[in-house]
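Asker: Structural data only, the sequence is not supplied:
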């Protein structure tokens, strides 16, 4: 039986998951695999390389930096989050990602992307994030309208959350049957229809399958959450989610708020540490 961690995205709200994952690393809680979506994939990468504190460190340092995220970048390049800064300068120079650690890690690291030509999710294992493999992580976190289309292995892709926001069943099909699911929205949250759909239909009119996936996203998401809640109640998975999100927006620029939500994630993980150990059968 393989153990796994499934991580929802949510932009800077994903820092909640980073707090949980850092506590896991500090306490030797090592899953066989981790599957992240968008920001969940970004923070899952630092878990797989065991870089404690990296996610919150660079997010707090650069969240208000125009090189990292700005309207000007979006106007000039088509990327709200500056691609060259986020996916090259930051992980290669400013706060280096430890590819050696990932390549030797016992944790298998997967990202979720959306193929815009089929509208279907793609689940890709990243054995390294060197070279073009970083494109998979970039694609997973590239929101439509706010990002350019990303090509990896000849496929045109965008944010994994479009096609599969919480890919628990996909991870089970990959053989990970004992899973912790980390959500970044509180209990009771249900997704509504995307108010930007009219603009998305125009911007993505060349990709009708993608438009259909975006039109269905809130329905699929709410069904996934309901299924996860039922299964958590039955004890077949362990669900961790925040009681509140500390006012953190998807594109939050206030480092104090980001740190507060990270600390909430840490506290939630520490409070349930024994239950987490027992669920994974480590004690």
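Answerer: Cool, got the structure. Source: prediction; values computed, not measured.
Asker: Please make it C-alpha for all contacts and neighbour counts, starting now.
Answerer: Fine.
Asker: show me what contacts the nearest residue to residue 135 once chain neighbours are set aside?
Answerer: Distance criterion CA to CA, 6 or more residues apart in numbering; nearest residue to residue 135, sequence neighbours excluded, is residue 152 at 5.8 Å. When the contact criterion is CA atoms under 8 Å, 6 or more residues apart in numbering, the partners of residue 152 are 132, 133, 135, 136, 139.
Asker: Repeat the analysis, applying 10 Å as the threshold.
Answerer: 132, 133, 134, 135, 136, 137, 138, 139 (CA atoms under 10 Å, 6 or more residues apart in numbering).
Asker: next one: residue 231
Answerer: 225, 237, 238, 239.
Asker: what about 7 Å?
Answerer: Neighbouring residues of residue 231 by CA atoms under 7 Å, 6 or more residues apart in numbering: residue 237.
Asker: tell me which element it is part of?
Answerer: Counting by DSSP states H and E, the element that carries residue 231 is helix 208-234.
Asker: Show residues contacting the very next helix or strand once past that helix.
Answerer: Remark: after helix 208-234, the chain's next helix or strand is strand 238-240, criterion DSSP H and E. The contact list for strand 238-240, computed with CA under 7 Å, 6+ apart, reads 179, 180, 181, 182, 183, 232.
Asker: Nearest to residue 209 among those residues?
Answerer: When those are compared for distance to residue 209 (CA to CA), residue 183 wins out at 26.4 Å.
Asker: try this one side by side with the last:
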């Protein structure tokens, strides 16, 4: 039985995913297949490494750092998100991310990146990583939040452009049961792109018609993916974990206190469903 762990992104809301993954490590739960998008890719890699400290540091401590999102990165890096701070300073110098340890893990781990050349999401794994972590950087780089990442002459962005809850890819990899982690509470409503957002996308990516089409379709894709997850739930093939309440954390905003609360909520939500989760992985 191949059990897949499916990880949504969510920006700063990734603190919830970090909490869930910490709880899974504490319980000794190892999914056979792990598929992550955006922040779910980075956090998923630390789950594979069973590094609980890094999950908290990335998911809460440095995610809430003023150098990560807001005015400081805009002034120092020219982008709203401090990708250079996060990857060059935090991952490489502070947490000493070692891609070779990840490559030694034999379980399946894949994450999505969007190729501007192909204008579609393609999938990478731990064996395509190197010490520059460029594919992981690309996986976390949203179109308006940072600059595209060039690798071997090809530009890449976040695979979340076309898939936010990558349940379909987990199925393609052979998983037949799924633990799905999303970072929005049940009352969350995803809306179409606002006028300003769409104007900026049209302005910056006017040469990439398929990308613009994909971005406009994201709202419907999200609901299609969530409906598929719920269908699998109804068949007993999936467990959906999501915040049981709104902690005030948004995609690009949230205080350290709010994020600590959301991290702890994730572990609390898992603990409240402990018997269900353990039985799911025992079958």
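Answerer: Structure's in. What do you need? Predicted, not measured: the structure shown is a model, and the values here were computed from it.
Asker: sorry, back to before: so which of the contacts of strand 238-240 of the first structure are in helices?
Answerer: residue 232 (DSSP state H).
Asker: any chance of the contacts of strand 238-240 of the first structure in a markdown table, with neighbour count too?
Answerer: As requested, the contacts of strand 238-240 of the first structure are arranged in a markdown table below (neighbours: other CA atoms under 10 Å):
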| residue | neighbour count |
| --- | --- |
| 179 | 24 |
| 180 | 23 |
| 181 | 24 |
| 182 | 25 |
| 183 | 24 |
| 232 | 16 |
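Asker: Quick check: nearest residue in space to the spatially most central residue of the first structure, chain neighbours excluded?
Answerer: Taking CA atoms, centre = their mean, the centroid of the first structure lies closest to residue 40, which sits 1.6 Å from it. Among residues not flanking residue 40 of the first structure along the chain, residue 9 sits closest, at 4.4 Å (CA to CA, 6+ apart).
Asker: same check, this time on residue 69 of the first structure
Answerer: Per CA to CA, 6+ apart, closest to residue 69 of the first structure is residue 81, 4.3 Å.
Asker: And the one you found? What does it align with in the second structure?
Answerer: In the second structure, the residue equivalent to residue 81 of the first structure is residue 81, according to TM-score structural alignment.
Asker: Still touching in the second structure? Go through the contacts of residue 152 of the first structure.
Answerer: Checked against the second structure using both residues aligned by TM-score structural alignment, their matches' CA atoms under 10 Å, the contacts of residue 152 of the first structure keep these contacts: 135, 136, 139.
Asker: just to revisit the earlier point, which ones are touching the match of residue 81 of the first structure?
Answerer: 68, 69, 70, 73, 145, 146.
Asker: ditto for residue 37 of the first structure
Answerer: 7, 8, 9, 111, 112, 140, 160, 161, 165.
Asker: so the fifth one makes contact with residue 36?
Answerer: Yes. The pair residue 112 of the first structure / residue 36 is scored as a contact, 6.3 Å apart, by CA atoms under 7 Å.
Asker: Touching, residue 140 of the first structure and residue 112? I think so.
Answerer: Yes. The criterion here is CA under 7 Å, and residue 140 of the first structure meets it with residue 112 at 5.7 Å.
Asker: Need the residues touching each of those two.
Answerer: If you check residue 140 of the first structure and residue 112 against CA under 7 Å, 6+ apart, the residues they both contact are 37, 160.
Asker: What segments of the first structure are helices?
Answerer: Using DSSP H, helices in the first structure cover 15-26, 39-48, 54-62, 71-77, 83-84, 99-104, 134-140, 168-173, 197-203, 208-234, 255-271, 273-279.
Asker: Quick one: average offset of the fifth one versus the second structure, please.
Answerer: After superposition onto the second structure, the average distance of helix 83-84 of the first structure to its aligned residues comes to 2.5 Å, using mean CA distance after the TM-score superposition for the first structure.
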